[in-house]
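# have a look at this fold, sequence not included:
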């Protein structure tokens, strides 16, 4: 099991300048960096990979940012835009040293509405059709995709692990996994530990965030049960701290971070990592 830090905690969008944080991440004890790529044009992946190597870090996952206009269930233009974007991430990931692209790639974040059952089914089928194409492209490039359930305020499509597993079954590709997040599970799952058990060998990534989007461990989540569930499924994958502060204005607005939750982003990273490692089996 390896522990990483998502770049959203320190920068949005991530650009080549963001590599200046890499030595600090290594100093704090992280094994890898999860790079959130909002616009592929913002980075030179060869340059970023060199900086990772020099810092003694890996990029084990690429985090997708599916904002407005990137929507696998949207209109034709939005579908095409989203497909092209995710395919670019699939191309970039191996250059960075990663074999995983993760996030809520099935729909644009923030699209949450009440649809009748017929329309919901059409949207689901559209997303599934497009995910088949992306999963096939990922397989060609030896990359895995992991879809992330979000809370009800950020999507009306996939809120739970069970829904994510159904989408994976409907797509029918062994290159599609589940990406679970402790913050979203705390809102949507009856039992987050049970959700992890349900995911089983389909769990491709776990995001660790406090119940208030702050430091893992300084919150109400039952982390002992989370790690017991991970042990039960023999999880050997990655855990990434993904928390936010008001310092990074773009992501703070997107994630509704209206107040200072923790003393600093450094404290979230250092204290969170120390806590998570203390529970690791």
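Arrived safely. As the structure is a computational prediction, the values presented were derived from the model and not from experiment.
# every contact and neighbour count from this point should use C-alpha atoms.
Will do.
# what's in contact with the helix or strand encompassing residue 250?
If you go by DSSP states H and E, residue 250 is part of helix 249-254. The contact list for helix 249-254 (Cα atoms under 8 Å, 6 or more residues apart in numbering) reads 8, 12-13, 244-246, 258.
# one more time with 7 Å
By Cα atoms under 7 Å, 6 or more residues apart in numbering, the residues outside helix 249-254 that reach it are 12, 244-246.
# buried ones in it, by neighbour count?
Buried residues in helix 249-254, defined by neighbour count with 16 or more other Cα atoms under 10 Å: 251-252.
# likewise stretch 164-183?
Result for stretch 164-183 [16+ other Cα under 10 Å]: buried residues 164-165, 167-168, 171, 173, 175-183.
# who touches it?
Taking Cα under 7 Å, 6+ apart as the rule, stretch 164-183 contacts 102-103, 128, 131-132, 135, 139, 144-149, 158, 199, 202-211, 213.
# next up, a structure to set beside the first:
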């Protein structure tokens, strides 16, 4: 099958550049994202208290960049909890984050929207799952009013007990029952939980809404063991046109809290610009090759 995938926006996660969302940091991240040839900047909203939304929106528009926002929750503000007060705090975080994404000019709000980021000590309860479905159904309806989509990012077992595979995410999306709830695949997590990098893409099909490209160790693309050729071919098979965002973490760039949640203990790289330029070329080459199949 020959598929033209040149329309895919290619993004980079802000943590490749900076460890917080203060105005000076966002200004730097925007400039570097533009200079290295990306189309989109993904901003994590874990540090949203320091984010000047208006200034960030203006900087993104001036640079001609798209934006997506992501987040997970916290154990004291977790919509998968059995505790109504904890669920209420989680729902407020989600609604505030959706509003920030919209104010930034973004239409994609994605991540582990269904739970805290961290290892749980027990399986998800039936009550907890019902809470996830109810909260995300309300959030999806609010998002739809503004032409926005929600992404269910599939994370590994050490970061959530709610959604670990593409099949899990599809079942949850079906239960939520809103058309703007899409699936977010991440090759780093797929490497841990899936049988391969192809079958989940085919299973998700046209419900795929966002993609994270990351190595098995979160370092330079191509320096690990992931089969990116097969993964990009699978994206071509389903005609995926959505964002493909490079995500990599190193102890060289630290966001307090999130870095601990994700266990970013090693310095896998220290030069974010070199890393990003390499990733942009790596992704672009595979999209170009895939187009000519």
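Cool, the structure landed. Model, not experiment: these values are computed from the prediction.
# quick TM-score on the pair, please.
Here the TM-score for the pair of chains, by TM-score structural alignment, normalised by the length of the first structure, is 0.93; 277 aligned residues with a Cα RMSD of 1.6 Å.
# which pair in the buried residues of stretch 164-183 of the first structure spans the largest distance?
173 and 183 (26.9 Å; Cα to Cα).
# got the residue ranges for the strands in the first structure?
Along the first structure, counting by DSSP state E, strands occupy 2-6, 32-37, 58-64, 100-103, 144-147, 176-181, 203-208, 238-241.
# now those strands in a markdown table, with distance to residue 24 of the first structure?
A markdown table is the format used below for the strands of the first structure (distance: least, Cα to Cα, whole Å):
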| stretch | distance to residue 24 of the first structure |
| --- | --- |
| strand 2-6 | 11 |
| strand 32-37 | 11 |
| strand 58-64 | 14 |
| strand 100-103 | 23 |
| strand 144-147 | 28 |
| strand 176-181 | 24 |
| strand 203-208 | 20 |
| strand 238-241 | 15 |
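# so which of those gets nearest residue 281 of the first structure?
So among the strands of the first structure, strand 2-6 is nearest, using Cα to Cα, at 11.3 Å.
# where in the second structure does that closest one fall?
Across the second structure, the stretch matching strand 2-6 of the first structure (TM-score structural alignment) is residues 9-13.
# quick one: residues in contact with that stretch.
38-43, 242-247.
# need those in TSV with neighbour count and distance to residue 277 of the second structure, can you?
As requested, the contacts of stretch 9-13 of the second structure are arranged in TSV below (neighbours: other Cα atoms under 10 Å; distance: Cα to Cα, whole Å):
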residue	neighbour count	distance to residue 277 of the second structure
38	23	9
39	21	13
40	25	14
41	25	14
42	24	16
43	25	18
242	16	21
243	21	17
244	22	15
245	27	13
246	27	11
247	26	13
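# where do the helices sit along the second structure?
Taking DSSP state H to define them, one finds helices in the second structure at 23-35, 53-63, 84-104, 126-145, 166-176, 187-193, 199-204, 228-237, 258-261, 272-291.
# from the middle of its chain, how far away would the shortest one be?
Okay, so that is helix 258-261 of the second structure. 15 Å (Cα atoms, centre = their mean, to the nearest Å).
# now do the last one
On the basis of Cα atoms, centre = their mean, the separation between the geometric centre of helix 272-291 of the second structure and that of its chain is 18 Å.
# buried residues in that helix?
272, 275-280, 283-284, 286-287, 290-291.
# could you dump these to a markdown table with distance to residue 158 of the second structure?
Compiled in a markdown table, these are given as follows (distance: Cα to Cα, whole Å):
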| residue | distance to residue 158 of the second structure |
| --- | --- |
| 272 | 26 |
| 275 | 26 |
| 276 | 27 |
| 277 | 30 |
| 278 | 29 |
| 279 | 26 |
| 280 | 29 |
| 283 | 27 |
| 284 | 31 |
| 286 | 30 |
| 287 | 31 |
| 290 | 33 |
| 291 | 36 |
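# just flag the most distant two among those.
Every pair of the buried residues of helix 272-291 of the second structure checked by Cα to Cα; the farthest is 272 and 291, at 28.3 Å.
# so who does residue 100 of the first structure touch?
Contacts of residue 100 of the first structure by Cα under 7 Å, 6+ apart are 60-62, 143-145.
# so which of those residues persist in the second structure?
For these, the subset whose aligned partners also touch in the second structure (both residues aligned by TM-score structural alignment, their matches' Cα atoms under 7 Å) is 61-62, 143-145.
# export those as CSV, with columns for distance to residue 121 of the first structure and neighbour count.
Listed next are these as CSV, based on distance: Cα to Cα, whole Å; neighbours: other Cα atoms under 10 Å:
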residue, distance to residue 121 of the first structure, neighbour count
61, 30, 28
62, 29, 26
143, 28, 21
144, 26, 24
145, 22, 28
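# which position in the second structure aligns with residue 187 of the first structure?
Match for residue 187 of the first structure (TM-score structural alignment): residue 192.
# can you check residue 43 of the first structure too?
Aligned partner of residue 43 of the first structure by TM-score structural alignment: residue 51.
# neighbours of its match, just the number please.
The local packing of residue 51 of the second structure (other Cα atoms under 10 Å) involves 20 other residues.
# please apply the same query to residue 104 of the first structure.
For residue 104 of the first structure, using other Cα under 10 Å, the count is 24.
# and it, how far from residue 131 of the first structure?
According to Cα to Cα, to the nearest Å, residue 104 of the first structure stands 11 Å off from residue 131 of the first structure.
# cool, thanks, talk later.
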